[in-house]
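Engineer: Please find the sequence and the predicted model below.
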Amino acid sequence: MDFQDTSELAAFRSNVKIWLEANATKRTDKLHMGMEGDTAFQEAKDWYKKKADDGFACLTWAKEYGGAGLTSLHEVVWTQEVENYKTRDAHFVIGIGNCGPAVMHFASEEAKRKLLPRMASAEDVWCQLFSEPSAGSDVAGLRTRAEPDGDHWVLNGQKIWTSGAQYSDYGVVLTRTDPTISKYRGLTLFMIDMRQSGVEVRPIKQMDGGGHFNEVFFNNAIVPDTYRLGEVGGGWAGALTVLMSERLAISGVQPTGFPQFLDLVKSLELNGQPIADDPLVRDRLATWYSQYAGLQAVNKRMLTAVAKGGIAGAEASLGKLVGAVMNQEIANFACQIFGPAGIVQDTELSPERAHFQQQVLFSPGVRLAGGTDEVMRNILAEQVLGLPQEPRADKGIPFQDIPTGPA
């Protein structure tokens, strides 16, 4: 594929540059902006509202749903240019990148016209409610129940690791509606009002000091049947839409740590010698560069497929798997290079404003979010390489009959 701009894309790129110059702060380093705290969240909402008002939010969404009605290549141009500025785009990757496609595919036209424009402008914030304490990486093993009651459903159960739930107005929640059939067939997907009294959100204090993840408890929470996404029992198809969108969204913002490590290698000296002269550092730099370049090539391949009218496939899982592992390895290696200074988290004292120390604490969670390494490997093995599925002892068994522990 030719990645040179067409005349239309060149004009769009020029408009983006002018707008960013007027509305954002130029980036002086490759470090990511934090997502923690009420101040950061309000700045993110204000930023996204400004984007929406000026036609730069949700570029590929139809205009009637609050988007700009443009193409995926326009989104690529935006991503390339916004990298040069300090922005808070990452705050709404979950809602707009994951929940948005599910609402777009499965909600009624009335619901889409009502809810999507408010999502696109971040007037309403959304979260994804899939993971549960008892299910681990097996999303389909969830136990949150949804029981019909007239024209609505009553939800009871618990979710965990829900990003941004404490700020969310709505969520997309996967529930079990029939335990008498196989675990994949007994699921139903809903939209849910997160502000109702039947929903309790408890932030989880993370080891890096943040509190972005949450536990969410449902105690007779009410969901109108009009908020059902797809057919009763068809929740797994909806979940796959969300999960594929999530892995594509994550692959676009997945930190690899390589640009920051390259800057470190260029600038750091140990015992009066450039660290780039160290054979071990050079070996690691070459290894991680090859992985980073490979991920760039895979992203271009996905963009080519999308530009030709296709969809991004399971290859998006590769960016998540390789990038998340590399990010953790680089952070650990950098802190080893620092020696005793590797435990110093003061942004004024540590190289790269303590980026690597922060990533040592945060990066393990990135390897869990959106699917563990093992889940990603299974997806790539089965859907990309065409290998046989791994044996599943619970296949075809009614969910209620699956053993959960010692008899």
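Structural biologist: Here it is on my side, so go on.
Engineer: can we go C-alpha only for contacts and neighbour counts from here?
Structural biologist: Fine.
Engineer: elements contacting the helix or strand encompassing residue 321?
Structural biologist: Taking DSSP states H and E as the definition, residue 321 sits inside helix 316-338. Counting contacts by 3 or more CA pairs under 8 Å, 6 or more residues apart in numbering; DSSP states H and E, helix 316-338 is packed against helix 235-253, helix 258-267, helix 279-307, helix 355-366, helix 373-379.
Engineer: Sort out which residues of it are buried, please.
Structural biologist: Across helix 316-338, burial judged by 16 or more other CA atoms under 10 Å covers 316-335.
Engineer: Quick one: work out the angle between that helix and helix 355-366.
Structural biologist: 140 degrees (axes from the mean of the first three to the mean of the last three CA atoms, to 10 degrees).
Engineer: Might you quantify the distance of helix 316-338 from its chain's geometric centre?
Structural biologist: 17 Å (CA atoms, centre = their mean, to the nearest Å).
Engineer: what residues does it touch?
Structural biologist: With contact meaning CA atoms under 8 Å, 6 or more residues apart in numbering, helix 316-338 is reached by 244, 247-248, 250-251, 254-258, 261, 288, 291-292, 295, 298-299, 302, 341-343, 356-357, 359-360, 363-364, 366-367, 373, 376-377, 379-380.
Engineer: Report the angle between it and helix 279-307.
Structural biologist: In terms of direction (the same axes, to 10 degrees), helix 316-338 departs from helix 279-307 by 160 degrees.
Engineer: and the angle from helix 316-338 to helix 258-267?
Structural biologist: Relative orientation of helix 316-338 versus helix 258-267 (the same axes, to 10 degrees): 30 degrees.
Engineer: Let me know the distance separating residue 138 from residue 10.
Structural biologist: As for residue 138, its distance to residue 10 is 45 Å (criterion: CA to CA, to the nearest Å).
Engineer: again, but for residue 45
Structural biologist: Taken as CA to CA, the span from residue 45 to residue 10 is 28 Å.
Engineer: A further structure is provided below for comparison with the first:
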Amino acid sequence: MSTRRRRPASIAGPPTARGAQRTEPVESFRTRARRWLKENLPPAPQNYRWYGDDAQWPRARELQKILYEGGFAGICFPREYGGLGLTAAHQRAFTEESMGYEMPLSLNVPTFSICSPTILDLGTEEQKRKHIPAVLKGEEVLVQFLSEPKGGSDLAALTTRADRDGDVWILNGSKIWSTFAFAADYALCLARTDWDAPKHRGLTMFLMPVHTEGVTIKRIRQTNGSEEFCQEFFDNVVLPADSVLGEVNGGWAVASRQLFHERNAVGGGSPYVSGARPRGGGEVTDLVDLAQRSGQLADSRVREDLGETRAMRLVEEQLIARVTQAIKAGTMQPHASSILRLFHAETVWQQVDAALRIAGAVGVAGAPGHEQEQGEVGEDYIYRQASGLGGGSTEMARNIISERVLGMPREYAADRDVPFRQVKTGR
């Protein structure tokens, strides 16, 4: 779907004039955003599904370019890299105003909320100036190459290797569960570069082109029919020295920061996410509509489900605000983002379960005239466990909270401080 603009998209000023908005009051910014959105973006598609199809990617890039040209891209990104340098309150205002419009939501995770902030935190000046403006203009999509086929939740036990050969690195191995890798331009790829160091101290992060010689990408079909996850195979992939993000053999520090941004994003606390999906997937208003259509709104059990769902949502919103502010103020460690990640999973589970209880059999097959809409309730239920895995499993989140936030003793690890080549691994 193309966008026909009735007037130039630069109501907010072109990128070079963004400094004028640096201290703009939130309500003034909201008013400009409301006017600009109405005049430049089409309404959000009906029954929007965030994973969509392959056609979403060129469209997302197009929409992002429109946002950039209109002066509404990268609201919380630094001005020197093409952003607006404004606050999370400005971003929240824009997200609220954009709810009814088509937005490049597929770029939020992991491009905007995980990979780009990691580059901002630990990349070289050259890497920042090359990639951040390209992301904000819709020219680049970024992904993560972290998990491995036999790695489970122990990311530091990875066996993808990068060997130094003169001025380049040679990458071999495989990654899996890489969201949207097929549509990406660059990836943050963690590889082992020192096999004589303990597992956390022999890793290096690379900022690598996805579609380059030696990289094979295979898509994974899931129970809901989507294919956003991929597996990658690396066969003597050549990476230049300036592909290293952070320090050689210092990749765990980069990965830790990256995982902080991931947990923050999954938990709903990232200031870099722009826009949110329209209603769907267990929102309270959808559950009310579902109860009304099925004639169950007066049922006390159903009303309890609706009340609990609303309460969970309110608690989640307050928890995000409190933990985010505490991390920013330094009164809580970044590890506290795992609290957001864990509670978000439990909130989603409660909502999806409530939706299926209300829908009953029609949640699987749908009802006449509502087959697709109500059938999605069953689809969401089948897919519910994904909420407990994305951004690290809930079990790992509980470990981090107990050990890193509450200060409880760390659990025993037989491979701690052991050179990785001596660690026994499964075959």
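Structural biologist: Structure's in. What do you need? Remember, it's a predicted structure, so these values are computed and weren't measured experimentally.
Engineer: overall similarity of the pair, as a TM-score.
Structural biologist: Once the chains are overlaid, their TM-score stands at 0.89 when taken by TM-score structural alignment, normalised by the length of the first structure; 398 aligned residues with a CA RMSD of 2.8 Å.
Engineer: about what we covered before: mean distance, the helix holding residue 321 of the first structure to its aligned residues in the second structure?
Structural biologist: After superposition onto the second structure, helix 316-338 of the first structure lies on average 2.8 Å away from the residues it aligns with, using mean CA distance after the TM-score superposition for the first structure.
Engineer: Would you mind getting the angle between that helix and helix 235-253?
Structural biologist: Helix 316-338 of the first structure runs at 40 degrees relative to helix 235-253, counting by the same axes, to 10 degrees.
Engineer: neighbour-wise, which of residue 45 and residue 10 of the first structure wins?
Structural biologist: Higher neighbour count among residue 45 of the first structure and residue 10: residue 45, with 20 against 14, using other CA atoms under 10 Å.
Engineer: In stretch 387-396 of the second structure, which residues are buried?
Structural biologist: Within stretch 387-396 of the second structure, the residues scored as buried using 16+ other CA under 10 Å are 387-394, 396.
Engineer: Let me know how buried residue 86 of the second structure is, in neighbour terms.
Structural biologist: Neighbourhood size, residue 86 of the second structure [other CA under 10 Å]: 21.
Engineer: Aligned counterpart of it in the first structure, please.
Structural biologist: Residue correspondence to the first structure (TM-score structural alignment): residue 86 of the second structure is matched to residue 70.
Engineer: now do residue 166 of the second structure
Structural biologist: Aligned partner of residue 166 of the second structure by TM-score structural alignment: residue 150.
Engineer: likewise residue 257 of the second structure?
Structural biologist: Alignment note (TM-score structural alignment): residue 257 of the second structure maps to residue 241 of the first structure.
Engineer: Tell me which residues touch the closest residue to its match other than its chain neighbours, please.
Structural biologist: Among residues not flanking residue 241 of the first structure along the chain, residue 102 sits closest, at 6.3 Å (CA to CA, 6 or more residues apart in numbering). Contact analysis of residue 102 of the first structure by CA under 8 Å, 6+ apart lists 229, 238, 241-242.
Engineer: out of those residues, who's nearest residue 130 of the first structure?
Structural biologist: residue 242 (9.9 Å; CA to CA).
Engineer: Tell me who's in contact with the closest one.
Structural biologist: Contact analysis of residue 242 of the first structure by CA under 8 Å, 6+ apart lists 98-99, 101-102.
Engineer: How about residue 210 of the second structure?
Structural biologist: Neighbour list for residue 210 of the second structure: 181, 184-187 [criterion: CA under 8 Å, 6+ apart].
Engineer: which residue sits closest to residue 372 of the first structure, ignoring its sequence neighbours?
Structural biologist: Once flanking residues are discounted, residue 372 of the first structure sits nearest to residue 137: 6.7 Å by CA to CA, 6+ apart.
Engineer: secondary structure element for that neighbour?
Structural biologist: Assigned by DSSP H and E, residue 137 of the first structure falls within no helix or strand.
Engineer: Does it touch residue 376 like I think?
Structural biologist: No - in this structure, residue 137 of the first structure is not within contact of residue 376 by CA atoms under 8 Å, at 10.5 Å.
Engineer: Neighbour count: the two, which is higher?
Structural biologist: For residue 137 of the first structure versus residue 376, the count of surrounding residues by other CA under 10 Å is larger for residue 376: 22 against 19.
Engineer: Show me what the more buried one aligns to in the second structure.
Structural biologist: For residue 376 of the first structure, the aligned position in the second structure is residue 397, judged by TM-score structural alignment.
Engineer: that older thread, quick one: closest of the helices and strands packed on helix 316-338 of the first structure to residue 60 of the first structure.
Structural biologist: helix 279-307 (11.5 Å).
Engineer: in the closest one, what's buried?
Structural biologist: By neighbour count on 16+ other CA under 10 Å, the buried set for helix 279-307 of the first structure is 281, 285, 288, 291-292, 295, 298-299, 302-304, 306.
Engineer: how about those residues in CSV, adding distance to residue 181 of the first structure?
Structural biologist: Output for the buried residues of helix 279-307 of the first structure, formatted as CSV (distance: CA to CA, whole Å):
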residue, distance to residue 181 of the first structure
281, 54
285, 51
288, 46
291, 43
292, 44
295, 40
298, 39
299, 39
302, 36
303, 39
304, 40
306, 36
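Engineer: Tell me where the second structure has helices.
Structural biologist: Assigned by DSSP state H, the second structure shows helices spanning 26-40, 56-70, 88-97, 116-122, 125-136, 251-267, 284-293, 300-329, 337-359, 362-365, 371-382, 394-400.
Engineer: Buried ones in the third one, by neighbour count?
Structural biologist: Pointing back at helix 88-97 of the second structure there. Result for helix 88-97 of the second structure [16+ other CA under 10 Å]: buried residues 88-95, 97.
Engineer: try the first one
Structural biologist: Within helix 26-40 of the second structure, the residues scored as buried using 16+ other CA under 10 Å are 26, 29-30, 33-34, 36-37, 39-40.
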